[in-house]
Each structure stands twice: as C-alpha cells, then as structure tokens.
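>>> Here is a sequence together with a model predicted from it:
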Amino acid sequence: MTSALPAAVLWDMDGTLVDTEGYWMAAETALVESFGGTWTHEQALTLVGSGLERSAEILQEAGVRMSVTDIVDHLSDAVSRTLAEQGNPFRPGARELLAQLKEAGVRTALVTMSLRSMADTVAGQMGFDAFDLVVAGDEVTRPKPFPDPYLQACAQLDVDPADAVALEDSPTGVRAAVAAGVATVGIPLMVSLTGAGADAVWPTLEGRTPADLAEFHAAHRAARTTEVTR
C-alpha cells in the first residue's frame, strides 16, 4: 500500500535548499578582517544554523565594532547581493523535490533564520511558485534551536506538527524541528548531525521523491505509536 504524503514539508533555507553557507562565511570573514581581526573556518562553522542576532554577538566578540542590528543588516545585504548576482546555488535534488511536492499538492513552507528580504530573494529565484508560506528570522519570537519557527509555520499552514516533515542541514535546525514535534530529515552539509536527534539522515536529496518522504513519515508515525502504546 502506498503511504500517504505528509500534509506539509517545511524547508530550511541556508545549507538545505541552497548552498549559501560559503557566502555567509565569506561575508563574515571580510567583516571581521575589516576591523583587523581574524575569522577561521572553524569559527564560521559554529554559526551554521544559528539565529542572526546570536551570530552578530559572536562576531562582536571577534572584534567587530558594530551594533548587532548593523552586523545583521551588513551580512544579509552582502549575501543577498551575491545571491542576486549568481542566482540560487541549489543543493543537489532540492529544487526537483520541491517542484514534485508542489505538483502533488503538498503544502510547503520555507523556515529560515535569514531575514525576510533574503528569503524573498531566494523564493523569487525558484522559477515557480515554490512556497505557500515563508517564516523568516525577523518574524519569530525565538530563533532556532527553539521550536518557535516550526510551530509558527505549522500554525499558519493549519497543519498539526505531527503531520509535517522538516528538512534541515544543521544541528541547530534539527533540534528546533524535533522540539516542535515535526518528523525531521537531516541532510548534512558543513557540520555533522551526529547526536542532533534527526529522525533520519540522508546524505543528499538527489533522486529523492515525495514517495520517499511519505515512506519516511509513515515509518516515523508508526514508531511513535509503538512508543506510546508500550
């Protein structure tokens, strides 16, 4: 029997849908160095998946003498310019899977800690009406790893979190989705997801279809039911 599709699929943006982590790291490095500091690849990795305000505070600790708001705006503008110039650097299989989900009538949301302006840039370069909803970092009370962004997305889509699937690349994002009660697939990019709590880890979305998500979601719900009835 074919498993039913999830009611919604919730996509992280940076590192999951589009491989922009390198853009962020380049912008961070240039900013820190402009104040005479150094910014290593290892330091940059610690910001992957974090909220922009927390990232800005860490950059202040690295010597950036700007306000949190100004740092967030500066980095967002830099990355947005690169996106506008170079287009969306899609991760393998991501755009194809998203298009298939839309064709199948599955609701979709972009759940990102980037600013709304950047999320709109990415969504606008998809080539089709990809998302029913965008939840951005400047529109949530608490950032990932808190569950708020995913709970907000489910509430606005009128979907029970248990009926949704989240796709994430970072431990911070995985923890947020899992805490919201959403079945979560990790697709690691820059950092390992070991110990983050993802319900499944796929090395790539290339070749994945809505049927794969349906099978994953059905297995996850069955496992949860078994746990509850023990």
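Happy to help now that I have it.
>>> Going by C-alpha atoms from here, please, whenever you check contacts or count neighbours.
Fine.
>>> now do the same end-to-end measure for stretch 124-134.
With Cα to Cα, to the nearest Å as the measure, stretch 124-134 spans 11 Å from end to end.
>>> Apologies, that question was intended for stretch 205-216.
13 Å.
>>> what residues does it touch?
3-6, 91-94, 97, 100-101, 104, 165, 187 (Cα atoms under 8 Å, 6 or more residues apart in numbering).
>>> now those residues in TSV, with secondary structure?
As requested, the contacts of stretch 205-216 are arranged in TSV below (DSSP: H, G, I helix; E, B strand; the rest coil):
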residue	secondary structure
3	coil
4	coil
5	coil
6	coil
91	coil
92	coil
93	coil
94	helix
97	helix
100	helix
101	helix
104	coil
165	strand
187	coil
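>>> put this beside the first:
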Amino acid sequence: MPRLTIGQQHYTVKGILFDKDGTLLDFVALWGTWCQFAYAHFAERFDGPIAPLDQLWGLKSDGAGQVVDYDCNGPVAMGSIGDLLSTLAWQGYQQGQPWGESIRLARACKEAADAEIQRIRPARPLPGVVDFVHQCYGLGLLLGVVTADETEDSKRHLEWMGIRPLFASVIGDDAVERGKPFPDMVYKACGELDLAPRDVAVIGDTNGDMQMGNAAGAAVTIGLAPSEHEVSLLGDAKVIVSAYDQIILEK
C-alpha cells in the first residue's frame, strides 16, 4: 500500500478523503464571492439594518467591503448551506418578515448567488493541490471528497478545476443525516470506496474535519494550516502541514 510520510511520521493508507473548500480550492475566491452575492441580494430587500456580513457568517472584509479572509471555526467554514440560509432568514424575521417568507427569500438569494458563481466559476485550486491529487491517483490511492457543501455543487467545482475524474466519491452535507464534526461523511465515502476508515487519511482545514476523521477512526487526520494562527485552530489534528509538498508519497 502507498505510504504517507509527514516529518518523522509514516502512515500506510489505501485512500485519502479531502475536505473541499480551503483544502482543495481557495475558500475566499469561491465562498467570499458567493456570500457577497447572496448577502447583497438579501439586504436590498430591507430598509432597516441587518447584521454585517462579517458578523453574520464569520467572514473578514477589508475597508472596501471585499471579503479577504474567514474564520476557520465560523459558520461559513463549518456550516452547511442550510445553516447559512437559516442564519440569513433570521435577519429577515428580525425585520418583521414571517419566517416562511424569510426562508423563501433566503433560498431565492442562494439561487441568485449560485447563478453568478456558475457564470464566473471562481474555483481556484490551492497551490500544489492539483499535482498532489494526480500523484495520489497515480499511486493507486482511492480518493474522495467530504464537504459541508452540497454534493452536486461540489462535483461542479471539481469539474471547473479539471480534477473531477480523479475522485471516486463525493459526499456533501446533503448526502448524510449528520454533517461535520460527526463521522457520517467518512463512513459513507468509505462505503463507496469499499475501504475501512482505518485505511484512509482525512485532510482538511478546520477542526471539524479533524474531529470527523478521528470519530470515524481514520488512519490519520492531517490539518492544512498555511499560517501559525490557523495551526492554533486545529487542536484535534494528528499532524499539521502548511503546504502539500510537506506530504511525501511513496509506493
């Protein structure tokens, strides 16, 4: 079986499960853009103030209002689309809208944001990830994606990056009863790959990813943390790397 080497640690695995946003692709380029579209569509429906985008979903904006960063432990990083829409709908309810109308409006804003994302396709692979995934595939590792995003949207994002055929399993939050940090996604992906959780590595950028992998009994949970601040947020990772070139693959 192929072996992963990280520093002095060695792990023999048959497959790797990747989180998607912030692990395979640039989180801000995709979700910062999506959130700005959805929020703008929603905010224009109300005269009164609603919570700032940063406060609402755990994003960080610059002085011009452009999203430049995000909270790895916040709603946009760890929550499902349903979580984000419920949070948005709550703002409408606070403005006096009936809950049913608020959630309908939130869903309409999601569809508008989805259409904009489909048009501009801002799915940008993280540095080194395309080469790493191809190397994994070439060594015979079975690959899957386990993400808080929805399944069909996730498949499209992988297609836009040109790596969809390399993944034999794509599991979104809508495909399981319980999302992260519960182990359900790992169990379902392993079932589709015909692997035991102990035979896979889980790679992600949030502690929810680490907790999910650990709860499932994965061989190793690898936290991706480009900065020291992000390292501090991955308390449950078995190992932490700042870039993919720190993971050595051997046959």
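Sure thing, it's come through. All of these numbers come straight from a predicted model, not from anything done at the bench.
>>> thinking again about what came up before, can you tell me which of the contacts of stretch 205-216 of structure 1 comes closest to residue 140 of structure 1?
Closest to residue 140 of structure 1 out of the contacts of stretch 205-216 of structure 1 is residue 165 (19.6 Å), distances taken as Cα to Cα.
>>> counterpart of the closest one in structure 2?
Structural alignment (TM-score structural alignment) places residue 165 of structure 1 against residue 201 in structure 2.
>>> Residue 90 of structure 1 now?
When structure 2 is aligned by TM-score structural alignment, residue 90 of structure 1 is paired with residue 125.
>>> For stretch 185-198 of structure 2, buried residues please.
For stretch 185-198 of structure 2, the neighbour count (16 or more other Cα atoms under 10 Å) marks 185, 186, 187, 188, 189, 190, 193, 195, 196, 197, 198 as buried.
>>> What about residue 12 of structure 1, how many residues nearby?
Using other Cα atoms under 10 Å, residue 12 of structure 1 has 27 other residues around it.
>>> I'd like to know how far it sits from residue 39 of structure 1.
For residue 12 of structure 1, the distance to residue 39 of structure 1 (Cα to Cα) stands at 25 Å.
>>> Tell me the buried residues in stretch 147-160 of structure 2?
Using 16+ other Cα under 10 Å as the test for burial, stretch 147-160 of structure 2 gives 147, 148, 149, 150, 151, 154, 155, 157, 158, 160.
>>> residue boundaries of the helices in the stretch 51-200 of structure 2?
53-57, 75-78, 81-94, 99-120, 129-138, 151-161, 184-193 (DSSP state H, counting those that start in this stretch).
>>> which helices and strands sit right next to the fourth one?
Right, helix 99-120 of structure 2. helix 33-43, helix 81-94 (3 or more Cα pairs under 8 Å, 6 or more residues apart in numbering; DSSP states H and E).
>>> okay, those helices in CSV with distance to residue 61 of structure 2 and mean neighbour count next?
Shown next, in CSV, are those (distance: least, Cα to Cα, whole Å; neighbours: other Cα atoms under 10 Å):
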stretch, distance to residue 61 of structure 2, mean neighbour count
helix 33-43, 10, 19
helix 81-94, 18, 19
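>>> want to throw those helices into CSV with distance to residue 143 of structure 2?
Listed next are these as CSV, based on distance: least, Cα to Cα, whole Å:
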stretch, distance to residue 143 of structure 2
helix 33-43, 27
helix 81-94, 24
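>>> quick one, which of these is nearest to residue 26 of structure 2?
helix 33-43 (11.1 Å).
>>> tell me the contacts of residue 163 of structure 1?
Residue 163 of structure 1 makes contacts with 6, 7, 8, 182, as judged by Cα under 8 Å, 6+ apart.
>>> Most neighbours among the residues you listed, please name it.
Within the contacts of residue 163 of structure 1, most neighbours by other Cα under 10 Å means residue 182, with 27 neighbours.
>>> one step back: tell me which of the buried residues of stretch 147-160 of structure 2 is nearest to residue 58 of structure 2?
Distance to residue 58 of structure 2, by Cα to Cα, is smallest for residue 148 among the buried residues of stretch 147-160 of structure 2, at 15.3 Å.
>>> So what does that closest one match up with in structure 1?
So, by TM-score structural alignment, residue 148 of structure 2 is matched to residue 113.
>>> show me the contacts for that match.
With contact set as Cα under 8 Å, 6+ apart, residue 113 of structure 1 has these partners: 49, 50, 51, 52, 136, 137, 138, 143, 144.
>>> separation between it and residue 18 of structure 1?
Taking Cα to Cα as the measure, residue 113 of structure 1 falls 14 Å from residue 18 of structure 1.
>>> and what of residue 55 of structure 1?
According to Cα to Cα, residue 55 of structure 1 and residue 18 of structure 1 sit 19 Å apart.
>>> Was I right to think the match of residue 165 of structure 1 contacts residue 16?
Yes - using Cα atoms under 8 Å, residue 201 of structure 2 is in contact with residue 16, at 4.8 Å.
>>> what about residue 108 of structure 2, neighbour count?
So residue 108 of structure 2, with other Cα under 10 Å, has 16 neighbours.
>>> Now which residue in structure 1 aligns to residue 189 of structure 2?
Counting by TM-score structural alignment, residue 189 of structure 2 corresponds to residue 153 in structure 1.
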